[in-house]
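K.L.:
Need a 3D model of the following:
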Amino acid sequence: MSSEGVELLTVAHRELDLRDQAAVFAWFARAKPQVVVLAAAKVGGIVANNTLRAEFIYDNIAIAINVIHAAHVNGAEKLMFLGSSCIYPKLAPQPLRENAMLTGPLEQTNEPYAIAKIAGIKMVEAYRSQYGADFINVMPTNLYGPGDNYHPEYSHVVAALIRRFHEAKLADAPEVVVWGTGTPRREFLYVDDMADACVHLMKTYSDTALVNIGTGEDITIADFARVVAAVVGFKGSISFDRSRPDGTPRKLLDVSRLMELGWRATTPLEVGVGLAYQAFLREAATQ
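P.N.:
Next comes the predicted model:
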């Protein structure tokens, strides 16, 4: 962040459990951050969301209420809360506009996570309304890149497929099985683009309305699996396990508001997946 002329304060989970209210309040009282980007969350793919339902709702609500209130009490000048496209109804019109939140039922497999994120959004709105706090909400699409979680069961689709195709290549396996039917469409944003969008909005945006952050383009899981296979160098066949859940049929964000605010993504999908794979190889080499 030297190019922005700021001192970047970070704290690892092992040093500060954001679910611990007393610990969070003590850290904020010491650090007194001028600006807060609340990106911390308990996250995972479909299996993690559907299996760890209690943890996903408790942990994420606790993180939101502790950090947002501590930022307010300790005089933070600005706060950005990162939500998730999961907040939108399962069958909301596509592409997903910011005003679609709370207009219909959520996807059942990630409902606890979505409800926790909606609670954080509403808390930001309330603090802005009651206290005049310059707190804003942004809704990132599916993110990928360096530092991702590559757990074989609980990772998101990009990390899961990178690991699966890499291991299949090393084992010279004839086939890789992808969960679901392959027909759902997903939008993917490289993490460096996401960071750049956050900096842009922190510097230029102050309003109650949510702002979607994405590319404005999506791809079927089947086609995305082929992209990952090509990047990794897997030469075998790809099949689909239809017994596994698909999740929401489509989650494409309407990014017209973000584009009007002067920002758009710049990393092509194939380039981003290549960068993510190289990061995966580096991280695997250090373990």
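
K.L.:
contacts and neighbour counts: CA atoms only from here.
P.N.:
Fine.

K.L.:
helices or strands next to the helix or strand where residue 130 lies in the packing?
P.N.:
Assigned by DSSP states H and E, residue 130 belongs to helix 111-131. When contacts are defined as 3 or more Cα pairs under 8 Å, 6 or more residues apart in numbering; DSSP states H and E, helix 111-131 packs onto helix 53-73, strand 78-82, strand 135-140.

K.L.:
among the ones you listed, which is nearest residue 244?
P.N.:
Checking the helices and strands packed on helix 111-131 against residue 244 by Cα to Cα gives helix 53-73 as the closest, at 17.5 Å.

K.L.:
Tell me how far that closest one lies from the chain's centre.
P.N.:
16 Å (Cα atoms, centre = their mean, to the nearest Å).

K.L.:
Next: stretch 245-256.
P.N.:
13 Å.

K.L.:
what about that stretch, how long is it end to end?
P.N.:
30 Å (Cα to Cα, to the nearest Å).

K.L.:
Can you give me the buried ones in it?
P.N.:
Neighbour counts over stretch 245-256 (16 or more other Cα atoms under 10 Å) mark 246, 247, 248, 250, 251, 252, 253, 254, 255, 256 as buried.

K.L.:
Could you export those as CSV, including distance to residue 22 and secondary structure?
P.N.:
What follows is the buried residues of stretch 245-256, written out as CSV (distance: Cα to Cα, whole Å; DSSP: H, G, I helix; E, B strand; the rest coil):
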residue, distance to residue 22, secondary structure
246, 39, coil
247, 37, coil
248, 37, coil
250, 40, strand
251, 37, strand
252, 38, coil
253, 37, strand
254, 39, coil
255, 38, coil
256, 40, helix
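
K.L.:
Here is the second sequence; please produce its structure so I can put it next to the first one:
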Amino acid sequence: MTAASTVPTVTHHTLDRSAPVFVAGRNGLVGSAVWRHLTAEGFTALLGPGSAELDLRDRRAVFDWFAENQPQAVILAAARVGGIKANATRPTEFISDNLRIQVNVLDAALKHRVQRLLFLGSSCIYPRDAAQPIRESALLTGPLEETNDAYAIAKIAGILQVQAVRRQYGLPWISAMPTNLYGPGDNFHAENSHVLPSLIRRFDQAHVEKAAKVVNWGTGTPRREFLHVDDLARACLVLLERYDSDSPINVGTGEDLTIRELAEMVASVVGYEGALEWDPTQPDGTPRKVLDISRISALGWTPEIGLYDGIASTYAWYMSRGFAGLRTMSC
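P.N.:
The predicted model follows:
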């Protein structure tokens, strides 16, 4: 694994706005944001079959789809994702589904010699006790967080496959490691969502029901970094057109806050005025996770959406979809 703490050299791979570009995972949180951004940037031949049309776990179907559609660039945003409970209780699905998705798409892209491919990993690939802020060079230097190690291993395998293709075939494929993401299109499921959408759902429900208190998982002391998915979408295009290295590159804000502070912010946005309590019998996960974003900053990208404003717009999207106050929901 190549150490990565130096400033990257800016390269130029201007994408043809009229060429077919495959956004794998087009209907998910990340894929839908990438689709919106590329559309706004003038891309006219975007390809984004849904899972009912193309199951990326089906190797033959993926190869047939590539042969028929011949994408010239690929953004691999498709993945099985979930919060701490989902990762901890269903690690088999997280490693199996993600490995199959990645291997099928990457192998098909290689067969058709796709020139530009961006593989999106996750900041959970880094060691649990990595020095903060986390540099790209920390990868594979220590044990992973046990509550999401299966998902992390799958993503690490994707990074290594991208590096292997670069080394063996010379294709300028790249990998990016986003921090915790949120925004419109997120999953607000009661059991399977990540922390921020889970808090939005919980506080909204408590607000509607006029609950006296909200009990949250863990101690509230872990520190996390959050990036609006629209900022990530901008970063994806920047990386495809300006970055060319075998090292993965971090995408985040470089700023973090405690989960307790995050919960208080969400409560303020929602308008909940009851008590906030914590259940220390539930897992906290990694104590702290904030990324060093100096390398992508050197490429000219910076996040634009502040956390409070981003939560407010995400909550407005949540309300606009009629989710407010629902006791059960399938996303």
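
K.L.:
TM-score for the pair, please.
P.N.:
After superposition, the two chains reach a TM-score of 0.98 (TM-score structural alignment, normalised by the length of structure 1), with 287 aligned residues with a Cα RMSD of 1.2 Å.

K.L.:
For the helices and strands packed on helix 111-131 of structure 1, give me CSV that also has mean neighbour count and distance to residue 122 of structure 1.
P.N.:
Below are those laid out as CSV (neighbours: other Cα atoms under 10 Å; distance: least, Cα to Cα, whole Å):
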stretch, mean neighbour count, distance to residue 122 of structure 1
helix 53-73, 19, 10
strand 78-82, 23, 10
strand 135-140, 24, 9
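
K.L.:
mind checking how far the closest residue in space to residue 88 of structure 1 that isn't next to it in sequence is from residue 56 of structure 1?
P.N.:
Once flanking residues are discounted, residue 88 of structure 1 sits nearest to residue 101: 4.9 Å by Cα to Cα, 6 or more residues apart in numbering. According to Cα to Cα, residue 101 of structure 1 and residue 56 of structure 1 sit 19 Å apart.

K.L.:
just checking, what residue in structure 1 corresponds to residue 233 of structure 2?
P.N.:
Mapped onto structure 1 by TM-score structural alignment, residue 233 of structure 2 lines up with residue 195.

K.L.:
For its match, grab the count of nearby residues.
P.N.:
Burial of residue 195 of structure 1 is recorded as 10 neighbouring residues (other Cα atoms under 10 Å).

K.L.:
mind checking the SS state of it?
P.N.:
helix (DSSP: H, G, I helix; E, B strand; the rest coil).

K.L.:
which residue lines up with residue 240 of structure 1 in structure 2?
P.N.:
Match for residue 240 of structure 1 (TM-score structural alignment): residue 278.

K.L.:
Correct me if wrong, but its match is in a strand.
P.N.:
Yes. Under three-state DSSP, residue 278 of structure 2 sits within a strand.

K.L.:
Residue 112 of structure 2 pairs with which position in structure 1?
P.N.:
Match for residue 112 of structure 2 (TM-score structural alignment): residue 74.

K.L.:
nearest spatial neighbour of the residue located most distally from the centre of structure 2, skipping sequence neighbours?
P.N.:
Centroid-distance maximum for structure 2: residue 212 at 33.6 Å, with Cα atoms, centre = their mean. Distance criterion Cα to Cα, 6+ apart; nearest residue to residue 212 of structure 2, sequence neighbours excluded, is residue 274 at 5.1 Å.

K.L.:
and what of residue 223 of structure 2?
P.N.:
Residue 223 of structure 2's closest residue in space is residue 258 (Cα to Cα, 6+ apart), at 4.1 Å.

K.L.:
Tell me who's in contact with the one you found.
P.N.:
Residue 258 of structure 2 is in contact with 220, 221, 222, 223, 224, counting by Cα atoms under 8 Å, 6 or more residues apart in numbering.

K.L.:
Looking at those, spot the one nearest residue 60 of structure 2.
P.N.:
residue 224 (39.3 Å).

K.L.:
What is the equivalent residue in structure 1 for the closest one?
P.N.:
Checking TM-score structural alignment: residue 224 of structure 2 goes with residue 186.

K.L.:
How many residues are close by its match?
P.N.:
Residue 186 of structure 1: 20 neighbours (other Cα under 10 Å).

K.L.:
Now do the contacts for the closest residue to it other than its chain neighbours.
P.N.:
Of all residues not flanking residue 186 of structure 1 in the chain, residue 218 sits nearest, at 5.1 Å (Cα to Cα, 6+ apart). Applying Cα under 8 Å, 6+ apart, we find residue 218 of structure 1 in contact with 185, 186, 187, 188, 252.

K.L.:
Need the counterpart of residue 218 of structure 1 in structure 2.
P.N.:
By TM-score structural alignment, residue 218 of structure 1 lines up with residue 256.

K.L.:
How much space separates its match from residue 307 of structure 2?
P.N.:
Distance from residue 256 of structure 2 to residue 307 of structure 2, by Cα to Cα: 10 Å.

K.L.:
Please apply the same query to residue 90 of structure 2.
P.N.:
30 Å.

K.L.:
what does residue 294 of structure 2 give?
P.N.:
Counting by Cα to Cα, the gap from residue 294 of structure 2 to residue 307 of structure 2 is 20 Å.

K.L.:
repeat for residue 202 of structure 2
P.N.:
On the measure of Cα to Cα, residue 202 of structure 2 and residue 307 of structure 2 end up 18 Å apart.

K.L.:
Give me the more crowded residue out of these two.
P.N.:
residue 202 (22 against 17).

K.L.:
That one should be in a strand, yeah?
P.N.:
No. Residue 202 of structure 2 sits outside any strand when classified using three-state DSSP, being helix.

K.L.:
hmm, back to that, residue contacts, the match of residue 112 of structure 2?
P.N.:
28, 29, 32.

K.L.:
right, and out of those, which lies closest to residue 1 of structure 1?
P.N.:
Closest to residue 1 of structure 1 out of these is residue 32 (18.2 Å), distances taken as Cα to Cα.
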